[in-house]
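*Asks:* this one's sequence-less:
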């Protein structure tokens, strides 16, 4: 387990985005939020109320027009097309949640429920993973097609490989999330006992850095009073800065 702020800072300091990704989308930014001291728990009144707010927002947005026309969703659809993915078949995590939310978001555990709600409320793709299951720091690259990705198919554990040129998050052991923010692998997924987590918030224009910061503030505030957190913004102009 990561036990102090220094170790969290060391972890996020090793994160990077390959220049080929920034070349694909020069407006891309990733805000990494590493958190320790999370108290595992079932969903409670607070997390349920947060999900309820997210569901209500999604229902309101649905009355205003198609989900795919929401500005940040539309931007991510363009990004998917840029590396050859079909957004109508492989939806980014934000779009998938916004489409599901009007009918009710899943209730899993307090940690997962909170980060799903924050993703919808702030309209940002947000991935959550167990930091202790990482092999080295995260990096976002364009795949060479050989990296392993552990997932399930037909109820069985299988290893797949991304397509050449696909944008993937990975560590030293393989892919942790395919197609930027489409599907996370099983190895690093959150579980009921997770106490140390990495959250990745992906942004494209028109989302601002201030909006990213507000989403991170809201997330950390709902993770409990005793958590320790470290942030790092990865952007083409900064090369990544600790916040």
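*Replies:* Received the coordinates, thanks. A quick note: this is a predicted structure, and the numbers were derived from the prediction, not measured.

*Asks:* From now on I want contacts and neighbour counts done on CA atoms only, so please keep to that.
*Replies:* Fine.

*Asks:* what's in contact with stretch 8-28?
*Replies:* With C-alpha atoms under 8 Å, 6 or more residues apart in numbering as the test, stretch 8-28 has contacts from 2, 32, 34-36, 79, 82-83, 136-142, 167, 202-205, 229-232, 234-236, 240, 242.

*Asks:* and these, which of them are in helices?
*Replies:* Residues of the contacts of stretch 8-28 located in helices (DSSP state H): 79, 82.

*Asks:* For residue 186, grab the count of nearby residues.
*Replies:* Using other C-alpha atoms under 10 Å, the number of residues around residue 186 comes to 15.

*Asks:* Confirm it sits in a helix?
*Replies:* No. Counting by DSSP: H, G, I helix; E, B strand; the rest coil, residue 186 is located in no helix; its state is coil.

*Asks:* Could you give me the ChimeraX syntax to select whichever of the contacts of stretch 8-28 are buried?
*Replies:* Paste this into ChimeraX to select the buried members of the contacts of stretch 8-28, with burial taken from 16 or more other C-alpha atoms under 10 Å:
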select :2,32,34,35,36,79,83,136,137,138,139,140,141,142,167,202,203,204,229,230,231,232,234,235,236,240
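
*Asks:* next, the one to line up against it:
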């Protein structure tokens, strides 16, 4: 994959094109998306810095009845999903941290997984160079394609009608808001340009998304060029 050299203006223009369907706010008026794109991010294998974040998450006092996790379970129920079967990402990570500890994957993934658990907020990271057109959050009609794997083999699935999905011009990049990402846009040890998506709910959603973005920026030492945007009303 050819990695584009992004300027600050290009990052800002890409973010400005991100859209959230008004139907999402009809479903949850308290939703806020915190978005950050970073060019030239420091990626690579797990290191001592990311391991410190994981240790903090593994040793924190995890309350699975936390109100912020409950917001997401309620959101999943609102579009027909069963959160005890397909869990919101922050819920699934919190349970994993409490039971066996978080896995060591790579520097970026380890860090954002840990922050997600510590702040009880869903965070996703995508390879910006893998996107075809801008990202948008919509309620699926059921015809969209979601490329994933099953038993190590590539398969194409389709979301349920009405399911919130992040997508680009090619297909779905993440199902059920933040449940499962496609390998097509997944980050790796060599990812150079990244899109961070923070999904927040509740009366303090914008503030919580901003705190998570600031924490990510500091933890990953994300320098320039980068751009940040928050969307908490329908455009």
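*Replies:* Everything's here; your move. Computed from a prediction, not measured in an experiment: that's the story for all the values here.

*Asks:* Quick TM-score on the pair, please.
*Replies:* Aligned and superposed, the two chains score 0.94 in TM-score terms (TM-score structural alignment, normalised by the length of the second structure); 231 aligned residues with a C-alpha RMSD of 1.3 Å.

*Asks:* Now, the contacts of stretch 8-28 of the first structure that are in strands?
*Replies:* Under the assignment DSSP state E, these contribute 32, 34-36, 139-142, 167, 202-203, 229-232, 234, 242 to strands.

*Asks:* Over in the first structure, tell me which residue corresponds to residue 130 of the second structure.
*Replies:* Using TM-score structural alignment, the partner of residue 130 of the second structure in the first structure is residue 133.

*Asks:* again, but for residue 160 of the second structure
*Replies:* In the first structure, residue 160 of the second structure lands on residue 163 (TM-score structural alignment).

*Asks:* Excluding covalently adjacent residues, which one is nearest to that match?
*Replies:* Closest residue to residue 163 of the first structure apart from its sequence neighbours, by C-alpha to C-alpha, 6 or more residues apart in numbering: residue 145 at 5.1 Å.

*Asks:* hey, where'd the strands end up in the second structure?
*Replies:* 19-20, 32-39, 123-127, 136-139, 146-150, 153-157, 164-167, 172-175, 180-181, 193-200, 226-231.

*Asks:* Turn those strands into JSON lines, columns for distance to residue 94 of the second structure.
*Replies:* Below are the strands of the second structure laid out as JSON lines (distance: least, C-alpha to C-alpha, whole Å):
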{"stretch": "strand 19-20", "distance to residue 94 of the second structure": "27"}
{"stretch": "strand 32-39", "distance to residue 94 of the second structure": "20"}
{"stretch": "strand 123-127", "distance to residue 94 of the second structure": "12"}
{"stretch": "strand 136-139", "distance to residue 94 of the second structure": "24"}
{"stretch": "strand 146-150", "distance to residue 94 of the second structure": "23"}
{"stretch": "strand 153-157", "distance to residue 94 of the second structure": "27"}
{"stretch": "strand 164-167", "distance to residue 94 of the second structure": "22"}
{"stretch": "strand 172-175", "distance to residue 94 of the second structure": "19"}
{"stretch": "strand 180-181", "distance to residue 94 of the second structure": "16"}
{"stretch": "strand 193-200", "distance to residue 94 of the second structure": "16"}
{"stretch": "strand 226-231", "distance to residue 94 of the second structure": "25"}
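
*Asks:* Grab the nearest non-local neighbour of the counterpart of residue 99 of the first structure in the second structure.
*Replies:* Counting by TM-score structural alignment, residue 99 of the first structure corresponds to residue 95 in the second structure. Leaving out its chain neighbours, the residue that sits closest to residue 95 of the second structure by C-alpha to C-alpha, 6+ apart is residue 64, at 7.5 Å.

*Asks:* residue contacts, the one you found?
*Replies:* Contacts of residue 64 of the second structure (C-alpha under 8 Å, 6+ apart): 91, 94, 95.

*Asks:* and if you look at residue 98 of the first structure?
*Replies:* By C-alpha under 8 Å, 6+ apart, the contact list for residue 98 of the first structure reads 58, 67, 120.

*Asks:* rerun at 7 Å
*Replies:* Neighbour list for residue 98 of the first structure: 58, 120 [criterion: C-alpha atoms under 7 Å, 6 or more residues apart in numbering].

*Asks:* how close does it sit to residue 190 of the first structure?
*Replies:* 21 Å (C-alpha to C-alpha, to the nearest Å).

*Asks:* swap in residue 50 of the first structure?
*Replies:* According to C-alpha to C-alpha, residue 50 of the first structure stands 19 Å off from residue 190 of the first structure.

*Asks:* what does residue 184 of the first structure give?
*Replies:* 10 Å.

*Asks:* Residue 174 of the first structure now?
*Replies:* From residue 174 of the first structure to residue 190 of the first structure the distance is 17 Å (C-alpha to C-alpha).

*Asks:* what separates the longest helix anywhere in the first structure from the chain centre, distance-wise?
*Replies:* Determined from DSSP H, the single longest helix within the first structure is helix 45-64. Distance of helix 45-64 of the first structure from its chain centroid, counting by C-alpha atoms, centre = their mean, to the nearest Å, is 19 Å.

*Asks:* What is that helix packed up against?
*Replies:* Applying 3 or more C-alpha pairs under 7 Å, 6 or more residues apart in numbering; DSSP states H and E, we find helix 45-64 of the first structure packed against helix 110-122.

*Asks:* how far off strand 126-130 does the helix it packs on point, in degrees?
*Replies:* Between helix 110-122 of the first structure and strand 126-130, the angle comes out at 160 degrees (axes from the mean of the first three to the mean of the last three C-alpha atoms, to 10 degrees).

*Asks:* Residue 107 of the first structure is in contact with residue 113, isn't it?
*Replies:* Yes. With contacts counted by C-alpha atoms under 7 Å, residue 107 of the first structure reaches residue 113, the gap being 6.0 Å.

*Asks:* who has more neighbours, the two?
*Replies:* Neighbours around residue 107 of the first structure and residue 113, counted as other C-alpha under 10 Å, are more numerous at residue 113. The numbers are 20 against 16.

*Asks:* So that one is in contact with residue 105, correct?
*Replies:* No. Counting by C-alpha under 7 Å, residue 113 of the first structure does not reach residue 105; the two are 8.4 Å apart.

*Asks:* joint contacts of these two?
*Replies:* residue 51.
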